[in-house]
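# Dropping the sequence and predicted coords here.
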Amino acid sequence: MTAAALKQPDAATAPQTGARLLVSSLEAMGVDVLFGYPGGAIMPVYDALTGSSLRHILVRHEQGAAFAADAYARSSGKVGVCMATSGPGATNLITGIANAMMDSVPMVCITGNVATGLMGTDSFQEIDILGCTLPIVKHSWIVRDAADIPSVVAEAFRVAKEGRPGPVLIDLPKDIQFAEVAQPFAAPIFNDPVEAADHAAIREAEAAIRAAERPVLYVGGGVKIAGAVDELRAFFGRTGIPAVATLNALGTIPTGAHGFLGMIGMHGTRAANEAVQEADLLVVLGARFDDRATGKLAEFAPHARIVHYDIDPAEISKLREATVAVVGDLKASLAATDPGPLAIDPWIMRCMARAQRHAARYDAPGDGVYAPALLKELSERAGDDFVAACDVGQHQMWAAQHCRFSRPEAHLTSGGLGAMGFGLPAGLGAKLARPDAQVVTIAGDGGFMMNIQELATLRRYGINLKIVLLDNASLGLVRQWQSLFFNENYSEVDLSDNPDFVAVAQAFGVEAFRISRREEVSAGIQRLLDAPGPCLAHVVIDPRENVWPLVPPGKSNAEMMEGA
């Protein structure tokens, strides 16, 4: 990125504290919402927030601030911003920072710290947060001079957004926040350059695609990050190549599109996994060959050559040797790729016949709630405005398998880190980013308890988030693995002493009701979607239900297990 202009507010020559300079700098970068929790070492910044244009959302735990900022960024296309004090406030952000790093989400994390003269003395609530977060940020700054704050903030936003996005950290000692700066305030405004496509590599890719008889598009989350969804859909439409998606790429191609075979990997569809295993060419678009997608890597797509498009050269041939590498901006590269007519009709028909043969069924026996059917109906009833903010566990996989997603912003999930507790704060962040969307947090009883305190945030700000809480009174995915791979030794997965979730939600001032029978599902979904404010549907499901299909750990994607 290059500096294009300088923004100069009125009365900029008046002395400002570092704290007020930070607030002005965030305003200059276009920040409108930030998430945080105050404390001693960040108190000067909170004092400076008063009267600013920034809308601060007081979460009830700093982890909630990081997860909410992450989802706000995914939903809005902006950089998410979160803020915490030193010591435990800063360390409570770490899981959320790691989550953003794993899923390439642009986020600026601001922490207060003890005064510079106390650094290194083990003073009260002192922590080396820069050192703690070095492996999970793109870059970090400790501000030593308050006059540097505008340039540091501008650089932080540039680094967070450019190339492969990710989180950055700004650490502000308390004396720097108090320090006065008697100089004009000037924050550089950055413009994104248009990156040229590598046309020589693209011509090689086109030749490889034309030569293939069984090509498959392997779509990763980088497509959405690059803003290349339209280009992907155009390429998918004009080539007809069957496509599969990773967990973080769901919605890049609409769920019901002809030729889309579904999610790949451990809990992917049989149609997707078997197509990849038979393919003679994988066109990999912004994906990183994650182990949950590939299964046993040595046996993944054993007959396929690899054409790999990615902005990050470190991903090329990291896990699977690329036959052709197209490094650069995915949006520009996809738009420039046109292999011409392909003679692959027999392959397309074979893939689609398999997809039809192995399509999911929703006629499970019994009177209890069948979670896949509920989630499918929920997403269809909500329509194109549906956004699922998923926690982590069985419900996450059911949502990925059975919900209808019309765009990638409709599916928010902790993909790389798999962090329980993501769903509720992510839902509130997404709803603040897109207030007109029908945002639904989909959570399990285990993950929901990890950040249940954010119900208070929903109530305080009147955030109209809907919550589907699938309660099987256990850590369902761990229980499933213990059943299948640990001789049914159900160690520490029993959550039968859960609280009355309806009563808990109502105690927070959130409307809530319970569903326990299949006949209650349709009316319950309607009540949830029609509720005028935040609302929780507590859905009781059978603890013996498992997620199928499943690729056992360490096995090839060709070795899928199916339930009854």
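Thanks, I have it. Numbering: from 1, shown residues only.

# going forward, measure contacts and count neighbours with C-alpha atoms only.
Fine.

# which helices and strands sit right next to whichever strand or helix holds Ala71?
Assigned by DSSP states H and E, Ala71 belongs to helix 62-76. Contact here means 3 or more C-alpha pairs under 8 Å, 6 or more residues apart in numbering; DSSP states H and E; on that basis helix 62-76 packs against strand 33-36, strand 80-84, helix 94-102, strand 107-113, helix 423-433.

# What helices and strands are in contact with the first one?
In terms of contacts (3+ C-alpha pairs under 8 Å, 6+ apart), strand 33-36 is packed against strand 55-58, helix 62-76, strand 80-84.

# which is the next helix or strand following that strand?
helix 43-49.

# what helices or strands is that following helix leaning on?
Here helix 43-49 touches helix 18-28, helix 174-178, going by 3+ C-alpha pairs under 8 Å, 6+ apart.

# Can you list the buried residues in stretch 363-380?
By 16 or more other C-alpha atoms under 10 Å, the buried positions in stretch 363-380 come out as 368-379.

# Among those, which one lies nearest to Glu274?
Glu274 has its nearest neighbour among these in Pro372, at 22.2 Å by C-alpha to C-alpha.

# Going by secondary structure, the closest one is in what exactly?
Applying DSSP H and E, one finds Pro372 within helix 371-382.

# Can you list the neighbours in contact with that helix?
Residues outside helix 371-382 that contact it (C-alpha atoms under 8 Å, 6 or more residues apart in numbering): 362, 386, 395, 398-399, 402-405, 438, 470, 521-522, 525, 529, 541.

# let's see 6 Å
362, 398, 402-404 (C-alpha atoms under 6 Å, 6 or more residues apart in numbering).

# ok, second structure coming up, stack it against the first:
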Amino acid sequence: MALGAFPDSHPQHLGMPGMHGSVAAVTALQKADLLITLGARFDDRVTGKLSSFAMNAKVIHADIDPAEIGKNRFADVAVVGDVGRTMKALIPALQSEFKKSKPDLAPWWKQMSSLRATYPVGYNHPEDGTVSPQYVIERIGAISGPDSIYVAGVGQHQMWASQFVKYEKPRTWLNSGGLGTMGYAVPAAMGAKVGMPGTTVWAIDGDGCFQMTNQELVTCALNNIPIKVAIINNESLGMVRQWQTMFYDSRYSNTSLESKRIPDFVKLADAMGCAGLRCDKTEDVDAVIKEAMSINDQPVVVDFSVFRDAMVWPMVAAGTSNDEIMIARGLAPDWDSQEL
């Protein structure tokens, strides 16, 4: 949720934690002896099995809502208040303690750097020649850059947008984490564009999510709100399909949206007064993104046809411990090779 508050490029940035977080970030939480949590709620998508989460850590929990503190994880130190003010108070207290003694964190960072190098968040290009959805999102982030605002719906594309776009500035990443609101991307992107009219705003959406609120593109066209929509079109409800593949023996139920381009998103975009583009070849991805970037007098919808069976990794399966994180299907980190 707070991607960009601490720049991805910072050497001490370990990545997103949680169910689809990096191995380094998940392990750091598990092995830490102190957690300073600001505005967090210790939901199960971050903690995994709560009874096994960060078992050796003391917790300083700051939140403006007192009902959140201690709700899921006991807080050794509870701070009720605005996070900004809390940080301003904590920093000088920490600096004062460091004047007395400062712990040697070199071994810790050696371990974390090793995990980050050994288990980076990555992907493989499909062997059948279809377009990798991760590659599409990675290239959107690279071409549009860190000054743009990125909004995601809910599902696989949401996780890939959090993993493969590099966030360097606060408030450049908007998504409905926690609530899981399919259809969030288009209207949220509209609001971001109205609030920051000089900023490029990308709605990264799935073909399922997009069909819940795409009618709002009419509002965009009529009111000159030129957002850019990237549909990561895998002809399915991808995240549900991934779970059905992994946990239900590939028994697919009501997740296939395969329909021979029904609706045809390019024609739909045109009918709503938007520019419609399509990309179904890896070699065309950059050119299509740049074409979308060049259109600024109307909304743009890009239909990216991508590999249907791509999965989001790493993954901590629901109800399991963060210690059981998987880097691919049936493949866990080699903990024996790590000095933890």
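Yes, it's here. The structure presented is a predicted model; accordingly, all values stated were derived computationally and were not measured.

# Any idea what the TM-score is?
Once superposed, chain against chain, the TM-score is 0.90 (TM-score structural alignment, normalised by the length of structure 2); 317 aligned residues with a C-alpha RMSD of 1.4 Å.

# now the contacts of helix 371-382 of structure 1 as TSV including secondary structure and neighbour count?
Listed next are the contacts of helix 371-382 of structure 1 as TSV, based on DSSP: H, G, I helix; E, B strand; the rest coil; neighbours: other C-alpha atoms under 10 Å:
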residue	secondary structure	neighbour count
Tyr362	coil	13
Trp398	helix	21
His402	helix	21
Cys403	coil	25
Arg404	coil	28
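
# corresponding residue for Asp542 of structure 1 in structure 2?
Residue correspondence to structure 2 (TM-score structural alignment): Asp542 of structure 1 is matched to Phe307.

# what's the spacing between that match and Ala89 of structure 2?
49 Å (C-alpha to C-alpha, to the nearest Å).

# cool, Gln244 of structure 2 as well?
47 Å.

# Look at those two and report which has more neighbours.
Remark: of Gln244 of structure 2 and Ala89, Gln244 carries more neighbours, 16 against 11, as counted by other C-alpha atoms under 10 Å.

# Run through the residues that contact the more buried one.
Ser250.

# Hmm, Thr130 and the match of Asp542 of structure 1 touching each other?
Yes: the criterion here is C-alpha atoms under 6 Å, and Phe307 of structure 2 meets it with Thr130 at 5.4 Å.

# so Phe304 of structure 2 sits in a strand?
Yes: membership of Phe304 of structure 2 in a strand is supported by DSSP: H, G, I helix; E, B strand; the rest coil.

# tell me what the lengthiest helix in structure 2 is packed against?
Assignment by DSSP state H gives helix 83-100 as the longest helix of structure 2. Applying 3 or more C-alpha pairs under 6 Å, 6 or more residues apart in numbering; DSSP states H and E, we find helix 83-100 of structure 2 packed against no helix or strand.

# Can you name the element that comes right after that helix?
Following helix 83-100 of structure 2 in sequence, per DSSP H and E, is helix 106-118.

# which residues are in contact with that next one?
Contacts of helix 106-118 of structure 2 (C-alpha under 6 Å, 6+ apart): Ala24.

# quick one: it aligns where in structure 1?
Counting by TM-score structural alignment, helix 106-118 of structure 2 corresponds to 345-357 in structure 1.

# Now do the same for Met449 of structure 1: its match in structure 2.
Met449 of structure 1 maps onto Gln211 in structure 2, by TM-score structural alignment.

# Could you find the counterpart of Gly286 of structure 1 in structure 2?
Here Gly286 of structure 1 is matched to Gly39 in structure 2, going by TM-score structural alignment.

# Next, count neighbours for the closest residue to that match other than its chain neighbours.
Nearest residue to Gly39 of structure 2, sequence neighbours excluded (C-alpha to C-alpha, 6 or more residues apart in numbering): Asp63, at 4.7 Å. When neighbours are counted by other C-alpha under 10 Å, Asp63 of structure 2 registers 20.

# what about Ala207 of structure 1, neighbour count?
14.

# So which residues make contact with the strand or helix carrying it?
Assigned by DSSP H and E, Ala207 of structure 1 belongs to helix 199-211. The contact list for helix 199-211 of structure 1, computed with C-alpha under 6 Å, 6+ apart, reads 326, 339.

# Cool, thanks, signing off.
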